[in-house]
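Colleague: Turn this into a structure:
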Amino acid sequence: MNEQVEVVNHPRFGRAFGEKHFMFKPGFIHLNQGSYGGYPRPVRDALRSVQDAVQAEPDSFVRYTYPAKLDKIRALLAEHLGAANQDEIVLVPNATTALNTVLRNLKYEPGDLIAYVQGTYGAIEKTVDYLVETTPAKSVLVPFDPTMDDDYALVESFRRVLQEHHGRVRVAIFDTIMSMPGLRMPFERLAHICREFGVLSAIDGAHGIGLIDLDIDRLGADFLTTNCHKWLFVPHACAVLYVASKNQHLMRSSLPTSHGFQPLPEILHKRQYMSPYEPPASMNPFVFQFSYTGTIDNGPPLCIPAAIKFRKEVIDFILRSLARDYNTFVNIAFISGALWARLSAQIYLELQDFEYGAEVLKKLCEKVAKREYVH
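Modeller: Purely as a prediction, here's the structure:
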């Protein structure tokens, strides 16, 4: 019996793929997808289509068309991220905005602590410092050396800090993937420990969607954010903010506060406010707050379907780091007494690109040793 075998033509990844689908200038080797992203031509086309639609009828699009499309986008993201309830997901400009929204909405009492893991992204660590300056909260650091400690050491260190300050830690912040170096964290276990101790978990998944699997319902986190512009191939600026339904009452306002905010009755005093559009009676108040926070480029959030479609058709990829001044870029950071380089692997790269990056780094190290950087 003759069997018919279906032949599937998989895309040829590497430089030819990058030249066909992406828009980097000729000769540029992009080794830093993990910072500011880079999106393919089909997503660029979707972005321009949305921008044209906005300009065709600005008021109608912003007031009526965009909210309806945004609901469909949130449903698509909920399915992609394993969240059964799409009303637990809203879109914000970036992960820093998302975590600021969460941390600044929480109310802190004297004695409250904000815990965060050593190596937390700088902007978020500074946000914690700001809250220590402006609220009764204090901070507590979970020790972690990514060059020496393994997952077990981090989990035990995290548990030890929460145990030592049992009843005082209001919220704990940790990554899905640490920015520098590009290290996957045991965030699932850390979220579980937070539940054990009754601590709110705020997960910084800036490097998340499109890079690793995120099953939100199974994870059981209180708050999570993930940037769409890094690994999902969406234009700047667009990020997911997940807030579990049980915690949405804690999020009194979007950041910035805008038309969706509902003042307390004693403050409102029967005043009436104008809004760009009125939500349906069934709309979740939390979702409404984040549906419109001011005039933005409506394009990036509405490019999410095109980005997910592109990924499903052609992508299988990973990440590392970058080098500059040789028509490329490599991210360098001083960690635990040494310089570390993070290389971002992507489908538009080939082995020779990484060899080139290593050669450049070697040359730069030799120049530093010879003090050639001194002018």
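Colleague: drop to CA atoms for contacts and neighbour counts, all remaining ones
Modeller: Fine.
Colleague: Surely Glu355 is in a strand?
Modeller: No - the assignment for Glu355, made by DSSP: H, G, I helix; E, B strand; the rest coil, is helix rather than a strand.
Colleague: how close does it sit to Leu343?
Modeller: Going from Glu355 to Leu343 by CA to CA, to the nearest Å gives 11 Å.
Colleague: Who has more neighbours out of these two?
Modeller: Shown here are Glu355 and Leu343; by other CA atoms under 10 Å, Leu343 has more neighbours (26 against 11).
Colleague: one more to line up against the first:
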Amino acid sequence: MSIDDFALDPSVTHLNHGSFGAVPRRVLERQDELRREVEHAPDSFFATILDRIAKARDEVAAFLGAEPEGIAFVSNVTEGVAIALNGLPLRPGDQILVSDHTYGAVEIAARVAARRAGAEVVVVTLPGGRDGVWTGEEAAQAYFAAVTPRTRVAIFDHITSATARLLPVRRLVDGFRELGVTTIVDAAHAPGMLEVDLGALGADFWTGNLHKWAYAPRPTGVLAVAPPWRERVEPLIPSFYQQDGFPRSVEFQGTRDHTAWLAAPYGLRLFDEPAMRGVRERNAALVARGREIVAEVSGLPAWPADPELAMCVLRLPDGVAETHLRAEALSAEILRRYRCRAGIRFRPGGGLLRLSAQVYNREQDYERLAAAMRELFA
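Modeller: Model prediction:
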């Protein structure tokens, strides 16, 4: 596949796939067909919507190694985390663990739930500091060391968003289970980038996006819930089918546009095509090469990278992109001056440049960005 198979602007070098994904044209065409079907006969479409969602859910469950009755479609990971927290029996004084690499909106969801219950959010500092150097076991131990008798929930990433690091998710799930702590896994970037086996993982709650790396239309997320919790899960907005319980109670919201969910399996099927064999390994190798190119040409220091991932980061100069507004301004300047899109992520003391690799990227894309960064920071 090339950029011609996507609706992306060909005049822009797209190296920020991790933020919003990109949908192949053939998947968009299927979603357009579904939208036309809705408008042609709304009554007929909505009369069959529950069965059609269930059929799409079956295919997604098989892709993720999950039980179909154990997952539900949601809009995105932030919604999935909020629904999970909404079903937990939090009490005054309880603690929710997050880390200093937790995605901002997820941390906000944790703070909202804590405020509602009179609980507390505890931020775990992962090792490595500004250089981001840690082992998986060191990261796990940092989480475990923060557990107190009041710890009820631990929220952790499969792949950190801003810093593009792989956490030892199986080690964390198993360790917290032994400590009696409920787990919520933010796997926003995992589906499509990594092989996922939810049955083997065994987290209490797991939520991931299909519109980032699994070629689904936006917004398409998945919330997986372990059997002991399913009866407690309720949607954030009540629906007509709430009495049916999970997953239907979470999925159906009247006249919501469900076409992205129904088209999602068409994105997943791309992974079975001969031309897409080895796509995960290809993307991971390409971003590693891109990291080398940008570091060598621009002089920006590269953070440690995990070889399985199709994302990596480099550190921007001190004082650059240290706030959200300054990161947005820098991103806009790079687009305006160089027609490049890369992920600019703010961090205290200095921001990060996050690179992604997808099937439409080529080595020359990173060469173009590298030249731009060298000129910009000369």
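Colleague: what sits against the alignment partner in structure 2 of Trp231 of structure 1?
Modeller: Aligned counterpart of Trp231 of structure 1 in structure 2: Trp213 (TM-score structural alignment). Residues near Trp213 of structure 2 by CA atoms under 8 Å, 6 or more residues apart in numbering: 17-18, 21, 189-193.
Colleague: Counting neighbours, which of those residues comes out on top?
Modeller: With neighbours taken as other CA under 10 Å, the top of these is His189, carrying 29 neighbours.
Colleague: Quick check: that one vs Ala82 of structure 2, distance?
Modeller: Counting by CA to CA, the gap from His189 of structure 2 to Ala82 of structure 2 is 18 Å.
Colleague: Ser11 of structure 2 now?
Modeller: In terms of CA to CA, Ser11 of structure 2 sits 38 Å off from Ala82 of structure 2.
Colleague: which of the two has more neighbours?
Modeller: Taking other CA under 10 Å, Ser11 of structure 2 and Ala82 do not tie; Ala82 has more neighbours (19 against 8).
Colleague: Can you tell me the closest non-neighbouring residue to the residue mapped onto that one from structure 1?
Modeller: The alignment partner of Ala82 of structure 2 in structure 1, by TM-score structural alignment, is Asn100. With CA to CA, 6 or more residues apart in numbering as the criterion, Asn100 of structure 1 has its nearest non-adjacent residue at 6.9 Å, and that residue is Thr127.
Colleague: counterpart of the one you found in structure 2?
Modeller: Looks like Thr127 of structure 1 aligns to Ala109 there (TM-score structural alignment).
Colleague: Its match touches Ala82, doesn't it?
Modeller: Yes - between Ala109 of structure 2 and Ala82 there is a contact under CA atoms under 8 Å: 5.7 Å.
Colleague: can you list the residues that contact the longest strand along structure 1?
Modeller: The longest strand of structure 1 (DSSP state E) is strand 169-175. For strand 169-175 of structure 1, contacts defined as CA under 8 Å, 6+ apart pick out 108, 112-117, 120, 162, 185, 187, 190, 194, 199-206.
Colleague: What are the boundaries of the strands in structure 2?
Modeller: So, for structure 2 - with DSSP E - the strands run 13-15, 71-74, 95-99, 120-124, 151-157, 182-187, 205-209, 221-225, 311-315, 340-345, 352-356.
Colleague: what angle do the fourth one and strand 95-99 make?
Modeller: Angle of strand 120-124 of structure 2 versus strand 95-99, following axes from the mean of the first three to the mean of the last three CA atoms, to 10 degrees, is 30 degrees.
Colleague: For the alignment partner in structure 1 of Trp229 of structure 2, give me its contacts.
Modeller: For Trp229 of structure 2, the aligned residue in structure 1 is Asn247 (criterion: TM-score structural alignment). Listed by CA under 8 Å, 6+ apart, the contact set of Asn247 of structure 1 reads Asp222.
Colleague: Distance of Asn247 of structure 1 relative to Tyr292 of structure 1?
Modeller: Asn247 of structure 1 sits 21 Å away from Tyr292 of structure 1, going by CA to CA.
Colleague: again with Arg74 of structure 1
Modeller: Note on Arg74 of structure 1: its distance to Tyr292 of structure 1, by CA to CA, is 14 Å.
Colleague: Pull the contacting residues for the residue nearest to Pro10 of structure 2 when sequence neighbours are not counted.
Modeller: Nearest residue to Pro10 of structure 2 in three dimensions, chain neighbours excluded: Ile3, at 7.1 Å (CA to CA, 6+ apart). Taking CA under 8 Å, 6+ apart as the criterion, Ile3 of structure 2 is in contact with 10, 359-361.
Colleague: once you map those onto structure 1, which are still in contact?
Modeller: By both residues aligned by TM-score structural alignment, their matches' CA atoms under 8 Å, the contacts of Ile3 of structure 2 still in contact after alignment to structure 1 are 359-361.
Colleague: could you redo the residues you listed as CSV and give each row distance to Arg336 of structure 2 and neighbour count?
Modeller: Shown next, in CSV, are these (distance: CA to CA, whole Å; neighbours: other CA atoms under 10 Å):
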residue, distance to Arg336 of structure 2, neighbour count
Val359, 24, 15
Tyr360, 21, 19
Asn361, 20, 20
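Colleague: Show me what Phe377 of structure 2 aligns to in structure 1.
Modeller: Match for Phe377 of structure 2 (TM-score structural alignment): Cys365.
Colleague: what do you get for Ala200 of structure 2?
Modeller: Match for Ala200 of structure 2 (TM-score structural alignment): Arg218.
Colleague: Counting neighbours, what do you get for that match?
Modeller: 10.
Colleague: check contacts around it.
Modeller: Arg218 of structure 1 neighbours (CA under 8 Å, 6+ apart): Gly82.
Colleague: dump the residue contacts of the equivalent of Asp71 of structure 1 over in structure 2.
Modeller: Matched across to structure 2, Asp71 of structure 1 falls on Ala54, judged by TM-score structural alignment. Ala54 of structure 2 makes contact with no residue under the criterion CA under 8 Å, 6+ apart.
Colleague: same thing but at 10 Å, please
Modeller: Ala54 of structure 2 is in contact with 60, 68-69, 72-73, 247-248, 251, 262, counting by CA atoms under 10 Å, 6 or more residues apart in numbering.
Colleague: quick one, what contacts the closest residue to Asp175 of structure 1 other than its chain neighbours?
Modeller: Take Asp175 of structure 1 and drop its neighbours on the chain: the residue closest to it by CA to CA, 6+ apart is Asp204, 4.6 Å away. The contact partners of Asp204 of structure 1, by CA under 10 Å, 6+ apart, come to 95-96, 98-99, 120-121, 124, 173-179, 187, 223-227, 241.
Colleague: and what of Ser331 of structure 2?
Modeller: Contacts for Ser331 of structure 2 (CA under 10 Å, 6+ apart) come out as 321, 325, 340-345, 353.
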